[in-house]
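> mind looking at a prediction? Sequence and model below.
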Amino acid sequence: MDLFGDLPEPERSPRPAAGKEAQKGSPLFDDLPPAAGADSGPGGPLLFDDLPPASSGESGSPDTPLPPPAKSGGKGEKRKPSEEEENGGEELVEKKVCKASSVIFGLKGFVAERKGEREEMQDAHVILNDITAECRPPASLITRVSYFAVFDGHGGIRASKFAAQNLHQNLIRKFPKGDVTSVEKTVRRCLLDTFKHTDEEFLRQASSQKPAWKDGSTATCVLAVDNVLYIANLGDSRAILCRYNEESQKHSALSLSKEHNPTQYEERMRIQKAGGNVRDGRVLGVLEVSRSIGDGQYKRCGVTSVPDIRRCQLTPNDRFILLACDGLFKVFTPEEAVNFILSCLEDEKIQSREGKPAADARYDAACNRLASKAVQRGSADNVTVMLVRIGH
């Protein structure tokens, strides 16, 4: 017998459809080409969706050059990589990664949230600037571990709150210890196991209630292992990296996460294969995300808690990471949000308070101003804005 009984009624207050285009390739580990333009091709996918580690604006990079705040600009065009780039791209990327990895960059999180027009705040977040001691990683391989996450709840706050309280605890318990042959393989397995375990824990608790809880939540988590970011996400919250491009002399908004909507081809195919359907851009015409923690009544319809996992090497040209729920991105493009934040960080009128460093005061102000501006622009959803400063 199904533990969750009937599917939710229309008054569930489902998340509005985002209308994203269908994305091609494997739903889990599509490889993004490196910045030098080397195309991995369909033959040999890597462990992760590798994000470009270089500051170059070459082909294949998902960087979107940002225009000056006073001007409006579009996304940079992509071109086919030359044979020379394809042959030498990997070596070039490796050299730049090694150069960028000589110093461990400091990370510090800041956050602001707004309830908006919703009756309750269903978002949750976690900032753990340094959990190295708790993770007890192999000292010979890993120097620093940090964790940042945003959870956007729907149908209630219980799933997002549970994920915020438990996902990082499960991650710490499963984090690689002792002799590890491959940090990347082990971290990937750790993240997959952590999401699966957290979802199963919540579903057991939800199904034991009378009536059963029908809450669900997105999850966008950034795990920093030394200077490598591992981004694991479910649903439509997003992570964006602000990177300075030396060639264009502009900052770029680099997408670190992949949204999961039932309108996307791979997502829709999985849902239909499981016996579900997509109507009006939603699972069974109700649920707008195709991956989540919780949503037990939809798990039999192909909704999964398996995250996309991407990896990104930090460089000296990286300035900050933005994590935010879709309440922000309904009214801000990533480029607009990054430009807005940059203007706040350059505002010398922002004064530090209570002995805080000026940089901290500006990041605090940037979070609060961006969250407030999203509400002013008409976002009726909860809005959570998290910034992670990258120190050099």
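Perfect, I can see it now.
> from here on, contacts and neighbour counts on C-alpha atoms
Fine.
> list the residues that contact residue 161.
Contact analysis of residue 161 by CA atoms under 8 Å, 6 or more residues apart in numbering lists 123-124, 151.
> and for residue 380?
Neighbours of residue 380 in contact, by CA under 8 Å, 6+ apart: 116-118, 327.
> let's see it at 7 Å
116-118 (CA atoms under 7 Å, 6 or more residues apart in numbering).
> nearest to residue 281, out of those: which one, please.
residue 118 (22.0 Å; CA to CA).
> isn't that closest one up against residue 379?
No: using CA atoms under 7 Å as the test, residue 118 is too far from residue 379 to be in contact (10.1 Å).
> what strand or helix carries residue 113?
Element membership of residue 113, judged by DSSP states H and E, is strand 106-114.
> ranges for the helices of the protein?
83-100, 132-135, 158-174, 183-207, 265-273, 296-299, 326-329, 334-345, 358-376 (DSSP state H).
> let me know how buried residue 244 is, in neighbour terms.
23 (other CA atoms under 10 Å).
> do residue 232 as well
25.
> quick one: the nearest residue to it once chain neighbours are set aside from residue 85, how far?
In space, and not counting its chain neighbours, residue 232 is closest to residue 309: 4.5 Å by CA to CA, 6 or more residues apart in numbering. Distance, residue 309 to residue 85, by CA to CA, to the nearest Å: 26 Å.
> same question, residue 359
39 Å.
> about what we covered before: what is the nearest of the contacts of residue 380 to residue 241?
Nearest to residue 241 among those, with distances taken as CA to CA, is residue 116, at 25.2 Å.
> isn't the closest one up against residue 377?
No: in this structure, residue 116 is not within contact of residue 377 by CA under 7 Å, at 10.8 Å.
> and these two? Which one has more around it.
Between residue 116 and residue 377, residue 116 has the larger neighbour count (other CA under 10 Å), namely 20 against 12.
> so who does that one touch?
Contacts of residue 116 by CA under 7 Å, 6+ apart are 375, 380-383.
> what about it, distance to residue 288?
Residue 116 is 19 Å from residue 288, by CA to CA.
> now do residue 107
33 Å.
> looking at those two, which is more packed in?
residue 288 (26 against 23).
> adding another structure so you can compare the two:
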Amino acid sequence: MGICASSTSVIHDDTYGHENAVHYTDFGLKTIESSRIGSTYSYSGSKGLNQDSSILFQGYGTEDGVFTGVFDGHGQNGHIVSKMVRNRLPSLLLNQRNALAKISPSNTKQNERLENDKSSSSSKNFLKWKDACLSSFKVMDKEIKVLDSLDSSCSGTTAVVVIKQGNDLVIANLGDSRAVLGTKTTENGIVAIQLTTDLKPGVPSEAERIRKCNGRVLALKEEAHIQRVWLPYEDSPGLAMSRAFGDFVLKTHGIIAIPDISHHRLSPNDKFLVLASDGVWDVLSNDQVVEIVSSAANEEGAAREVVDAAISSWKHKFPNTKRDDCTVICLFLQP
């Protein structure tokens, strides 16, 4: 069944939560509904329990700040891991960022170069967020590992996170979910700009790292188009992404929880941001998703319209294949 976004008064770090898609606000608005700037929606696939989680967090850090994240769980306990990361990572990351803000920058050559840069303030801010992402992702993975009540040896989750602070986007990607920007051009209307790289074992640099750690990268005969990661001497677990939280049986064989981090400075032409799990991107192109969001009836329904289109496309393209979970966040950047 589909799960609509909801508003909650508190997101607790120590609970997994029950809903897959959460729309949360952290500022004192009398009419929250009228202040929403996007939507999130999740629909379970035909493989069983929905293991996707997402959060659209308005008022993150500052009143106009936003945290968006999609987390695609896998393995027996993937649904638990994805919700745990969804509930814990926003506050963990913000705490790390605030701690770094109190530390005076050291007199390094890098900081000297930034001081001479016209956009030094934006650049230095990104560096602090980048350091916060690296440290918080590392802590998050350790917190999952030490939980005695949770076996994450062969379970985990991907994460694609975009943080908006003013006109700056900080993008952190771990795995094969994806972030795409809808940008207006004079020639072609609104076009899609992919902000992340799908971090799969088939990416040459990812495969090289895994093989250097004695992990195996190969595809099964029955699914020759999907490269997977295997233990050195066992035909397991067959992980279809190259970075993830959890999956500790493969952490010594090339699977890492270090995100790929980038920065995008927003322009007036940037209209909206879309984050989605691979269940959407497996059947819809970036251009198709951007077109759907552009023509959506309203902001509140945009995420659901993308998910509905993905479900329809799964039925058409892969009628005999079990459909993956589909989760989408749409964040509108302009009024």
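Sure thing, it's come through. Bear in mind that the values here come from a model prediction, so they are computed numbers and not experimental data.
> and the TM-score between them?
Here the superposed chains carry a TM-score of 0.73, computed using TM-score structural alignment, normalised by the length of structure 2; 259 aligned residues with a CA RMSD of 1.9 Å.
> in TSV: the contacts of residue 380 of structure 1, plus distance to residue 167 of structure 1.
Converted to TSV, these look like this (distance: CA to CA, whole Å):
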residue	distance to residue 167 of structure 1
116	26
117	28
118	25
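> now check structure 1 for the residue matching residue 283 of structure 2.
With TM-score structural alignment defining the correspondence, residue 283 of structure 2 maps onto residue 331 in structure 1.
> ditto for residue 65 of structure 2
Checking with TM-score structural alignment, residue 65 of structure 2 has residue 145 as its match.
> wait, that match touches residue 228, no?
No: contact between residue 145 of structure 1 and residue 228 fails when scored by CA under 7 Å: they sit 9.7 Å apart.
> could you count how many residues lie near residue 345 of structure 1?
19.
> give me the distance between the closest residue in space to it that isn't next to it in sequence and residue 273 of structure 1.
Using CA to CA, 6+ apart and skipping the chain neighbours, the partner closest in space to residue 345 of structure 1 is residue 362 (5.3 Å). Using CA to CA, residue 362 of structure 1 is found at 49 Å from residue 273 of structure 1.
> more neighbours: which of these two?
residue 362 (23 against 12).
> isn't that one right up against residue 344?
Yes: the criterion here is CA under 7 Å, and residue 362 of structure 1 meets it with residue 344 at 6.5 Å.
> how about the counterpart of residue 267 of structure 2 in structure 1: what's its closest non-neighbour residue?
When structure 1 is aligned by TM-score structural alignment, residue 267 of structure 2 is paired with residue 315. In this structure, residue 315 of structure 1 finds its nearest non-sequential neighbour in residue 100, 5.0 Å apart by CA to CA, 6+ apart.
> how much space separates the one you found from residue 224 of structure 1?
In terms of CA to CA, residue 100 of structure 1 sits 15 Å off from residue 224 of structure 1.
> more crowded one of these two?
residue 224 (23 against 19).
> show me what contacts the more buried one?
Counted by CA under 7 Å, 6+ apart, residue 224 of structure 1 has contacts 145-147, 230.
> need the counterpart of it in structure 2.
Match for residue 224 of structure 1 (TM-score structural alignment): residue 164.
> same question for residue 375 of structure 1.
So, by TM-score structural alignment, residue 375 of structure 1 is matched to residue 311.
> my read: residue 150 of structure 1 touches residue 124, true?
Yes: between residue 150 of structure 1 and residue 124 there is a contact at 6.1 Å, judged by CA under 7 Å.
> ok so, going back, which one of residue 309 and residue 85 of structure 1 is surrounded by more residues?
Higher neighbour count among residue 309 of structure 1 and residue 85: residue 309, with 25 against 19, using other CA under 10 Å.
> ok, that one - contacts?
48-49, 230-233.
> and for residue 63 of structure 2, the neighbour number?
14.
> cool, and residue 209 of structure 1?
11.
> over to residue 185 of structure 1?
13.
> okay, it and residue 227 of structure 1: tell me how far apart.
Counting by CA to CA - residue 185 of structure 1 and residue 227 of structure 1 are separated by 16 Å.
> one more: residue 206 of structure 1?
37 Å.
> likewise for residue 376 of structure 1?
36 Å.
> which one of those two has more residues nearby?
residue 227 (23 against 12).
> which one of the contacts of residue 224 of structure 1 is nearest residue 199 of structure 1?
Nearest member of these to residue 199 of structure 1, counting by CA to CA, is residue 147, at 18.5 Å.
> wait, what's in contact with that closest one?
127-129, 222-224.
> run the last query once more with 10 Å
107-109, 126-132, 168, 171, 221-225, 229-231 (CA atoms under 10 Å, 6 or more residues apart in numbering).
> the alignment partner in structure 1 of residue 244 of structure 2: how many residues sit nearby?
Taking TM-score structural alignment, residue 244 of structure 2 has residue 292 as its aligned residue in structure 1. Neighbours of residue 292 of structure 1 under the rule other CA under 10 Å: 31.
> wait, residue 292 of structure 1 sits on residue 153?
Yes: the criterion here is CA atoms under 10 Å, and residue 292 of structure 1 meets it with residue 153 at 9.4 Å.
> which residues do these two both contact?
159-160, 216-219.
> are any of those buried, and which?
Buried by 16 or more other CA atoms under 10 Å: 159-160, 216-219, out of these.
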